[in-house]
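Participant: what follows is a predicted structure for the sequence shown.
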Amino acid sequence: MLNRYPLWKNLLILLVLVIAGIYAAPNLYPEDYAVQVSGTREAYTVDSALMSRLEQDLEKAGVAYKAAELNDGTGLIRFADGDAQLRAKDMIADELGGNYVVALNLAPTTPEWLSDIGAGPMKLGLDLRGGVHFLLEVDMAQAVGQRLDVYVSDIKGQLRDERLRYRQVEHLDDGRLSVRFADAETRDQAEDLLRGNFPEFLTETDDTEEGNFVYINLSEQTIREIEDYAVKQNLTTLRNRVNELGVAEPLVQRQGRNRIVVQLPGIQDAAAAKRIIGKTANLEFRLEAKPDESRANTEVYPFRTTPGRTAELERDIIITGSNVANAQASFDENGQPQVNITLDGKGGQMMSRVTRNAIQRRMAVLFVEHKSRMVEQRVDGETVEKRVPYTEKGIISLATIQSTLGNSFRITGLESSQESSELALLLRAGALAAPIYFVEERTVGPSMGAENIKMGVTSVQIGFALVLAFMLLYYRVFGLLANVALTLNLVLLVAVMSILSATLTLPGIAGIVLTVGMAVDANVLIFERIKEELKNGMPVQSAINAGFSRAHTTILDANITTLLAAVILFAMGTGPVKGFAVTLSVGILTSMFTAILVTRALVNLAYGGRTLKKLGL
C-alpha cells in the first residue's frame, strides 16, 4: 500500500530511537565536584577511619559535602559546587600533609543500571570540562649526548671484537667522540672499521705526544634524525604513560621543533598531573668496577634506599630502559617487591654478550631521573631566577651475576610495592629518549568550562527554537513532523557521540549548531518536491511518495559532499578542528536517518493509507 511502512520497519526505527534515548540519558546527569584522597606509599592507606575523620573535620569547618566514598584504598568526597570543593581540598591537604595525594576531581553521577550496560556521558574537552595544559620542551642537547654515550659503548665493543687495542674512548665536552691508540697503524685500522660499521660518523685523525687519535663527529643529518626521534619517542611515551593511568581523552601533540603540548581534561590539580606525566625516570645497567680498574673509567653512585652507602661502577652502559619490552611488578619468595623485566631482541643480545664474560661479578641497576630547579643568577646587575636542568642517579639493585642473562630477569631492592608498580609502569610505557622540562603550565578551571557549556547550550537552544518556529509556520503539519524528527536527531547525535566516547569541545558544540540548521535541509527538499508535484496535478498520496523518492539523490549528493569535507578536516586538523569534524560527521549521518526514515515513518502514520484530496502543506 502506498505510503505505508511494513510493521518490521516501524519497529526497527522505534528500536533504534529507544536505544538512542537510553544511551543519551547519562548526559542528563552532571558530574559532581569531588576531592580524591590517596596515599603516596603503601604505609599510608586511606581507610574508613581516615574518611570518618575527614568528614568530621569538614562538618566542623562548615564545608557542606554531598557524600563520601571509599573504593580500593582511594577516598572520594563529593560536593555541590566548586567553591566548597576548593575549600575542602586546601583543608584536607593541610590536615594530611605530604604523605597523601589530595587531588581535585569530577565524579560521575550516572545511575548504576546505565553504567552496567555501558552507557556513559559524552567526554568533555579541556575548554568545557576544565583540566590542565602543559607545554614541555625536549632537551635536544641531552638527546644527542645520550646517543653519543651509547656510541661509546658500541665503539668499545666493536674494537674488542676485532682485537684492536685502544687506550681510551671518551665523549668530549664539544660533542665529539675521541678514541686514543698507542700507534698510528692500529688507529688507521680502527678508523676504517668505524667508517664501515657506522656510516653516520665523520672521522678525522690527529697525532700528538699523548697518542694517536680518531675524532668522531655526527653528520648534521644524523643529529637532526636523533633530535626528531627523541621528540617522536617522547610523544609515544607520554601517550602510553597517560593512557596507562586512565586519563580520559588526553591531547599529546608536537609543537614546533622541540616542544610537546599535553592537555588533560578533567584533571584540575596541576601538581598531581605533573607527577603523572613529568616522571622522567630511566634505568641504566652497569657492571661494578673491578678493584684494579682505572678510576678514569669508573663513577661512584649512592644507593637510593641506603643513605651513606655507595658503589663504584663502570662508565660503560650495558643497556638502558629503552631496551625494555615489558615490565611487571610482583613479589619475590621473601615477599619483597620486585620488577620482572623482559628485554627486546637487541637488549637481550647486549645483556647476554656482557654477562657471559662477567659471571660472579656484580651488576648494578641505576635509577636515573632528569629534573630541573630554579636558581638565582646575576644578570646585568640584577638577580633573576633561571631553571637549570640536573640529573639524579642512584643504585636500586647491586646483585651478583650467577649465570649468563638473556631477555628475562628481575630487579630487586625496591623500597615498596608502590615504587615497583610505578617503575614497571614507566618502563612498560617506554623510556623517554631525552629529558623533558615544563616550560608552561595552566589550569583551566571548571567555572570557565561551565560558562562555555552554558553559552554553547544557549546557542543550540536558540538555533533549535528558530528552526522549529520556521518549520512549523511555513510547513504546518509537515513542519511539526519535521520538528519531531529534528528533536530525535539531537537525541540520536548525543547517543552516538556517547557510544563512540567522542570528546565534545566548544567547536564541537558549533558543529551541533550547524547540524541543527542542516538537519532540516533534507526535509525542506522533500516538502518542496511534494508541493511541486501537487501543483503539477499529481494525487496527494502519489505526490508524497514522489517527494520522498525523488529527493533522495539530491539529499545524498549534498550530505556526502559535506561529509567528505568533514572527513578531510578530521584527517588534516588537530585538537578543536577534529572535535568539530567528528560532531559534524555524526550529525550528517544521524540527520539523514531522521530526515528520510523517521520523517517518512511519521508522515506515513499521519497520512498513509488515507484518501486525501488536499494536503496541509
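Facilitator: Nice, thanks for sending it over. Being a predicted model, the structure only gives us computed values, none of them experimental.

Participant: CA only for contacts and neighbour counts going forward, please
Facilitator: OK.

Participant: for the stretch 51-200 of the chain, what spans make up the helices?
Facilitator: 82-96, 112-116, 126-129, 140-161, 184-197 (DSSP state H, counting those that start in this stretch).

Participant: so which of those comes closest to residue 547?
Facilitator: Taking CA to CA, helix 112-116 is the member of these nearest to residue 547, at 40.1 Å.

Participant: distance between the closest one and the chain's centre?
Facilitator: The chain centre lies 26 Å from the centre of helix 112-116; the measure is CA atoms, centre = their mean, to the nearest Å.

Participant: okay, now the one to match up with it:
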Amino acid sequence: MKNKSKITFIISALLIIFCAYALSSGLILGDYQISSIGKALKLGLDLKGGVYIEEEIVDKNVDKDTINRTKELLELRVNNLGVSESTVVLTNQNRIRIEIPGIYDAKKALDVVGKTGKLRFVGPNNDEIITGDDVKEATVGVDQRTNAPVVQLKLKDSGAKKFAEATSKYVGKVITIYMDDDVVSAPQVNEAIPNGEAIISGSKDIEEAKRLAGIIQSGALPVKLQAATVKTIGASLGSEAIPTSKKAAVIGILLVMIFMALYYRIPGLIADLALAVYIMLTLLIFVGINATLTLPGIAGLLLSIGMAVDANVLIFERIKEELKLGKSLKTAIDQGFSRAFSSIFDGNITTLIAAFTLNFLGTGSVKGFALTLIIGVLCSMFTAITITRFLLKSFANTGWIKNTKFYGA
C-alpha cells in the first residue's frame, strides 16, 4: 500500500511539474511541437491594438433573424480582411460590436464592414445586369500568367444567364460594380462569359482583392447601419501591460506559494502543486473556449489566483483542529475536507452569483473580468476538492512523514 502511494505521488508531482514547464515554455518532441500557453491565448484590443467599431441598426422593428443575418454578413466581411482573432458580437438588440486586431486604419475597416446598400453590376448603358443576390461565391486567386491577384466570381444559375448575355453584348467595354452609389470596381469585359464564372483583375495587391471579394461575397446588408463608436487602439498599452502583468503574476504566485509552504508545511507544499494545476487548467479553458483575454481579464485572473488558495486554507485549518483533538492523520484529512466543504461551497456560490450577474448585465471589459472570475472560481473549487485531496492523501499514505507538526498541528 505504501509503495503504491509513493509511486502514485511521485508520478503525479512529476507530471504536474512537466506539464507546467511544457505549457509555460513550449516543448518539441520529435516532429511534434507544443506551443506555450502564452502564444495560444487570444488577446483583446487593449493588449494587441486594432480597431473597435460599434454599428447601430438604424431601422426600427427589426426581427431577430434579420439581426443575426446582419451579424453573420459582418463576420464574413471582417473575415475576408484576412485578419485572425477578430470579434463580431451583439451587444444589445440594436448594436453590433466589431473588434479587428492588428489593423490601425479605422476608415479602411469601416469601408469594408459599413457598406449597407445594394450591390449591383451595371453596364455602360446604365442598365442593371445582376445584383448581389445573383452572386454565389467570390474568392481571391492568382492569375497564372501574370501572378497578379484576382477575384474569382461564381454566379447562381439565375445570374449566369443574364451575365452571359451582358458580357456578349459588352465585350471591350466596362461593367461597373456599385455598392449603393459607390463604385467598388470597374473591370473591362475581355470576352463573353457563358458559364457564370468570371475573373476580375486589376487589384493592386492581395489586400485590395480580399476587400473586393469580401464586399461582393457578402453583398448588401438587410438593414441600414450607422457607426455609433469608432476607435483606433494602439498596441502601446499591450506592450506595457503584458510584461507588467506577467511580472505581477509571477511575484504574486511565488509569494502565495512561499506563505503556504511556510505556514502549513506539508499541506502547503501540496497546495502549491494544486495551485499549479489550477493555473494550467484555467488558462487551458481560456484557450479551449477561444476566450479573449483583456486587461481587466488579467486582473480577474490574478485575483482568482489569490482566491484559489482560500479553499485550501479552510481545509487545512479544519485538519489542524482535528489533529489537535488527537485524531489520526488519515482521519483528520478526511474530516477536514468533509467539514470544510460547506464553507467552501457557500463562499464560492456567492462569488459566482455576483460574477454571473456582472457577465449578464455588464458590457465590454466588465464581461471580461466576470468571465475570468467565473472560470477561476470553478477551477479553484475543483482543484481544492479533488486535486489537493488526492495529493495530500497520497502523501500521507506514503508514510514518509508521520509527525503531525509537519501538517500544521
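Facilitator: Everything's here; your move. Quantities reported herein were computed from a predicted structural model and do not represent experimental measurements.

Participant: quick revisit: so which of the helices of the stretch 51-200 of the first structure is the most packed in?
Facilitator: helix 126-129 (a mean of 26; mean count of other CA atoms under 10 Å).

Participant: whereabouts in the second structure does that one align?
Facilitator: The counterpart of helix 126-129 of the first structure in the second structure, counting by TM-score structural alignment, spans residues 45-48.

Participant: mean deviation, that stretch versus the first structure?
Facilitator: Compared with the first structure after the fit, stretch 45-48 of the second structure shows a mean deviation of 2.0 Å (mean CA distance after the TM-score superposition for the first structure).

Participant: what are the contacting residues of that stretch?
Facilitator: 51-52, 99-102, 233-235, 237-239, 241-242, 294-295 (CA atoms under 8 Å, 6 or more residues apart in numbering).

Participant: on that earlier part again, would you list the helices of the stretch 51-200 of the first structure in JSON lines and tack on distance to residue 36 of the first structure?
Facilitator: JSON lines is the format used below for those (distance: least, CA to CA, whole Å):
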{"stretch": "helix 82-96", "distance to residue 36 of the first structure": "9"}
{"stretch": "helix 112-116", "distance to residue 36 of the first structure": "20"}
{"stretch": "helix 126-129", "distance to residue 36 of the first structure": "17"}
{"stretch": "helix 140-161", "distance to residue 36 of the first structure": "37"}
{"stretch": "helix 184-197", "distance to residue 36 of the first structure": "55"}
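
Participant: and those: which comes nearest residue 511 of the first structure?
Facilitator: helix 126-129 (14.7 Å).

Participant: measure how far the closest one is from the centre of its chain, please.
Facilitator: 16 Å.

Participant: quick one: the residue lying closest to residue 229 of the second structure once chain neighbours are set aside from residue 385 of the second structure, how far?
Facilitator: Once flanking residues are discounted, residue 229 of the second structure sits nearest to residue 54: 4.9 Å by CA to CA, 6 or more residues apart in numbering. Distance, residue 54 of the second structure to residue 385 of the second structure, using CA to CA, to the nearest Å: 43 Å.

Participant: who's more crowded, those two?
Facilitator: Neighbour count, other CA atoms under 10 Å: between residue 54 of the second structure and residue 385, residue 54 has more, with 21 against 18.

Participant: regarding the second structure, what is its longest helix?
Facilitator: helix 329-361 (DSSP state H).

Participant: buried ones in that one, by neighbour count?
Facilitator: For helix 329-361 of the second structure, burial by neighbour count (16 or more other CA atoms under 10 Å) applies to 329, 332-337, 340-341, 344, 348, 352, 355-356, 358-359.

Participant: for the alignment partner in the first structure of residue 268 of the second structure, what are its contacts?
Facilitator: Superposed on the first structure with TM-score structural alignment, residue 268 of the second structure falls opposite residue 479. Neighbouring residues of residue 479 of the first structure by CA under 8 Å, 6+ apart: 468, 471-473.

Participant: can you tell me the element residue 479 of the first structure falls in?
Facilitator: Using DSSP states H and E, the element containing residue 479 of the first structure is helix 446-499.

Participant: quick one: average offset of that helix versus the second structure, please.
Facilitator: Relative to the second structure, helix 446-499 of the first structure is 4.0 Å off (mean CA distance after the TM-score superposition for the first structure).

Participant: after that helix, next one along is what?
Facilitator: strand 503-504.

Participant: and the next helix or strand past that following strand?
Facilitator: By DSSP H and E, the next helix or strand past strand 503-504 of the first structure is helix 506-535.

Participant: tell me the centre residue of the second structure?
Facilitator: In the second structure, the residue lying closest to the centroid (CA atoms, centre = their mean) is residue 291, at 2.9 Å.

Participant: can you tell me what that residue aligns to in the first structure?
Facilitator: By TM-score structural alignment, residue 291 of the second structure lines up with residue 502.

Participant: residue contacts, that match?
Facilitator: Counting by CA under 8 Å, 6+ apart, residue 502 of the first structure has contacts 122-123, 582.

Participant: next: residue 152 of the first structure.
Facilitator: 169-171, 177, 316.

Participant: top of those residues by neighbour count?
Facilitator: Neighbour counts for the contacts of residue 152 of the first structure peak at residue 177, which has 22 neighbours (criterion: other CA under 10 Å).

Participant: to which secondary structure element is the closest residue to residue 299 of the second structure other than its chain neighbours assigned?
Facilitator: With sequence-adjacent residues excluded and distances taken as CA to CA, 6+ apart, residue 299 of the second structure is closest to residue 369, at 7.1 Å. Using DSSP H and E, residue 369 of the second structure sits within helix 365-382.

Participant: who does whatever helix or strand comes next after that helix touch, helix- and strand-wise?
Facilitator: Per DSSP H and E, the first helix or strand lying C-terminal to helix 365-382 of the second structure is helix 388-398. Other elements packing on helix 388-398 of the second structure under the criterion 3 or more CA pairs under 8 Å, 6 or more residues apart in numbering; DSSP states H and E are helix 2-25, helix 266-288, helix 329-361.
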